[in-house]
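Participant: okay, sequence plus prediction incoming.
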Amino acid sequence: MKKEINIVHYWGGVPIIATSKWLSTLRLVQKCAENNWNNWLVLSKQPDDLSLVTPFIEIGCKVIYQPRSKGNFDLKSITRNYKLMRLTKCDILHCYNDHTSPLIAAMLARTPVKVWSKLSMSSYYEKGVKPQGLKKLMPSTRLTCLLANRILAISDAARKEICNQVGFDNKIHIIDVPVQLERFTCSEKVDEIRESFHIHKSDFLITAVGHFIEVKGWDIAVPAFAKVCKSIPNARLLLVGKKTSDSFYQKIVEQINFFNLKDKIIFAGNRSDIPEILKVSDLFILPSRSEGTPAALIEAMASGLPCIATNAGGMPEVITNGDNGYLFEKENIEELADKIKSIALSPELEAQFIINAKKGLQRFSIERYVDTTFNHYEDLLAHRK
């Protein structure tokens, strides 16, 4: 008789909208359920929109709410998760945003298969600094890698970062970021969206999707946009995402006031219609200081937008500079402004980027992500000790 498999998907956060990342988790749970595996999904709290968890419950997945770990080594989190591993008779623990304490718990509970998805670059990379003192040992990352049977890195840049910091190259496999390509490829143009933001048809609309936090680089986008407006007075900048950091939000507001851009920059907040917003945009920019591999960039490319991103993290693995988009050096306001103007003033270049950007996007499909991840599960189960 085939052994029953119990898997805990330890998200360690809470969804706000149905992003590609969230949908890929749902599809992965569905794949496990189709193979008669028992699923548990761990979130840090109940989402405001309960329809986000309903599809999980409908396929028999049990949703558990518990606080994220406080710090990298949280005794309460270890205790909670030890009990969870024992209660579920867990065969596979797959950690995403919160990992060290849950993995310690899984080790103590003798969970056979432990997987960690490395979804972003470290804070040291984002800030461009090297750890000092005992932090050079990277105790949390080192222990996570030691305890995990397999590490699924979202980009080659994320893989190299782990290797440079703590080693464990033999455990690391790259799985491209999953994107709901069909949602963005097939979305329809909704002209009313421009009207709702008071953007005219003749305006050149530049869109950035992220949130108000320093790593997203919107404080680079605003002064670059100010330079663009001198050459392209009908340019508009739409910032889509939540106000995560009040202090960074205030910094952006102060920049807008300084450059007198209040009538040209729009805050859209959180939106569920991002595919439609991208469809009515003219250019997508991603000025992030760091990204593993950004789903937002791939979504924009799938939507048929020319794109500009920072030459950092996993972004050069998506954009080949001058072929399917532009890369600019991190923090370089002048270069970002020049490349925005190059696209805005050259319809031929814009068309070239759009055509080339759509080539090879299938490697980012949710289906490929789910199948590859599930194959890793099966391989680890077959070789478990």
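Facilitator: Looks like it arrived, so ask away.
Participant: from here on, just use CA atoms for contacts and neighbour counts.
Facilitator: Will do.
Participant: count the neighbours of Ser69 for me.
Facilitator: 20 (other CA atoms under 10 Å).
Participant: state the number of residues packed around the residue nearest to it when sequence neighbours are not counted.
Facilitator: Nearest non-adjacent residue to Ser69, counting by CA to CA, 6 or more residues apart in numbering: Ser77, 5.4 Å away. Counted with other CA under 10 Å, residues neighbouring Ser77 total 22.
Participant: same check, this time on Asn375
Facilitator: 12.
Participant: which SSE is it in?
Facilitator: Element membership of Asn375, judged by DSSP states H and E, is helix 366-382.
Participant: which helices and strands does that helix pack with?
Facilitator: If you count contacts as 3 or more CA pairs under 8 Å, 6 or more residues apart in numbering; DSSP states H and E, helix 366-382 packs onto helix 20-34, strand 113-118.
Participant: can you list these in JSON lines and add distance to Leu84 and mean neighbour count?
Facilitator: Below are the helices and strands packed on helix 366-382 laid out as JSON lines (distance: least, CA to CA, whole Å; neighbours: other CA atoms under 10 Å):
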{"stretch": "helix 20-34", "distance to Leu84": "18", "mean neighbour count": "19"}
{"stretch": "strand 113-118", "distance to Leu84": "14", "mean neighbour count": "24"}
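Participant: try it against this one:
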Amino acid sequence: LLELRKLNSVSPVIKVLRQIREIYRLIRLLARLDVDVIQTWMYQSDLIGGVVGTLLRKKIVWGIYSSNLEREYYKRSTYWAIRLCGSLSRYLPHRIVACTRAGSLAHIDIGYPKDRITHIPIAVDTNSFKKCASKRFSIRQSCGVGEHTKVVGMVARWDPQKDHKTMVEGFSLVCDERLDVELWLAGGYGMDDSNRELLELIESSGVTSRIRLFGAIEDIVSFYSGIDIFALLSNGEGMPNVLLEAVSCELPCVASSVGDIPNVVGEYCQLLKHNNDLKLSQALIKLIELDKGEAVNLTRLGRKYVIDNYSIESVSKRYTDLY
């Protein structure tokens, strides 16, 4: 399937022929492995896996995630894949796994059969996602940031579903109140200095010197360990992994009240019902000034909650039961 992603620079006819070739190779591979269940994840893979599984007469399990399916937030090809999956969802998959309840409802609205959808949440490797004092020291030292500085961090790709504009503008209001703050932005797909639109947004904030771009980073636990508050501003979500990872790393959090976020981590997170720079700045300042003992108690309870409900062990058992 990875070969299907390498076809952007060739003609449409050659691209289609190569895709057919790769699908044929996939059919031969799965036939040779003699699998019992084909599990796919997200729309293009659901379509391919659904067709291949039907040809091989295998059990098919689709995976769905998003809760915001509006046209404006997707590339044209992805949007039409979503709609086609909605039409075929009564015929191809035997079961459909939704990792969020909000996502289940959104997909039912476009034709997915309710009786085939099973809710299994995403999992977090809680043994890996935990705060680390040595990693905190290392990343802060490399950035020249002392312990007195309060660092707000956001991990999200550059995408219409993510609201970096409100994040940057809200942070600039925090800077009007405090001198001891920084904003760290990380993520793939345009979260570096090659993104002119992002750079213009940061420059217009007036606090360029207090914002750092990390781009895609391999050691995300170092990033979580280095910051003091995690923020996630979004126009739409299912249940973002990064938010559960941040709670697992015992970080105070603020996030948009979208998708399954209120139901899943609302008790351990400051929620913004509407993305608004003033409301965001107020929430961030509240967390910055939170009593240390109260903050420790809240974040420890949050980590325990993630371990009890979203650890790999607890979620994998639910997949085993499904299969």
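Facilitator: Structure received. Remember, predicted model here, so these are calculated numbers, not experimental data.
Participant: and the TM-score between these chains?
Facilitator: Once the chains are overlaid, their TM-score stands at 0.84 when taken by TM-score structural alignment, normalised by the length of structure 2; 306 aligned residues with a CA RMSD of 3.0 Å.
Participant: for the helix holding Asn375 of structure 1, buried residues please.
Facilitator: 366-370, 373-374, 376-377, 380 (16 or more other CA atoms under 10 Å).
Participant: next one: stretch 60-76 of structure 2
Facilitator: Neighbour count says stretch 60-76 of structure 2 has 60-69, 73-74 buried, by 16+ other CA under 10 Å.
Participant: around Pro240 of structure 2, how many other residues sit close by?
Facilitator: What Pro240 of structure 2 shows, counting by other CA under 10 Å, is a neighbour count of 19.
Participant: got it, and Gly360 of structure 1?
Facilitator: The burial count assigned to Gly360 of structure 1 is 9, neighbours taken as other CA under 10 Å.
Participant: what's Cys99 of structure 2 aligned with over in structure 1?
Facilitator: Using TM-score structural alignment as the criterion, the counterpart of Cys99 of structure 2 in structure 1 is Ile154.
Participant: how near is that match to Thr111 of structure 1?
Facilitator: To Thr111 of structure 1, Ile154 of structure 1 is 24 Å away according to CA to CA, to the nearest Å.
Participant: how about the strands in the stretch 251-385 of structure 1?
Facilitator: Using DSSP state E, counting those that start in this stretch, the strands of the stretch 251-385 of structure 1 run over residues 265-269, 283-286, 307-310, 326-328.
Participant: what residues does the longest one touch?
Facilitator: This points to strand 265-269 of structure 1. 197, 236-243, 256 (CA atoms under 8 Å, 6 or more residues apart in numbering).
Participant: the strands of the stretch 251-385 of structure 1: which one's closest to Pro223 of structure 1?
Facilitator: Closest to Pro223 of structure 1 of the strands of the stretch 251-385 of structure 1, according to CA to CA: strand 265-269, at 11.5 Å.
Participant: and that closest one, which residues are buried?
Facilitator: So, applying 16+ other CA under 10 Å, buried residues of strand 265-269 of structure 1: 265-266.
Participant: so that strand matches what in structure 2?
Facilitator: Using TM-score structural alignment, strand 265-269 of structure 1 pairs with 211-215 in structure 2.
Participant: how far apart are the matching stretch and its match in structure 1?
Facilitator: In the superposition against structure 1, stretch 211-215 of structure 2 averages 0.9 Å from its aligned positions (mean CA distance after the TM-score superposition for structure 1).
Participant: could you check how far that stretch is from the centre of its chain?
Facilitator: Centroid separation for stretch 211-215 of structure 2 versus its chain: 18 Å, with CA atoms, centre = their mean, to the nearest Å.
Participant: now Tyr91 of structure 2: how far from Val51 of structure 2?
Facilitator: 10 Å.
Participant: to clarify, my last question referred to Ser77 of structure 2.
Facilitator: 18 Å.
Participant: which one's more surrounded, the two?
Facilitator: Set side by side, Ser77 of structure 2 and Val51 give different neighbour counts by other CA under 10 Å, the larger being at Val51 (17 against 9).
Participant: I'd say that one and Leu92 touch.
Facilitator: Yes. In terms of CA atoms under 8 Å, Val51 of structure 2 counts as a neighbour of Leu92; the distance is 7.2 Å.
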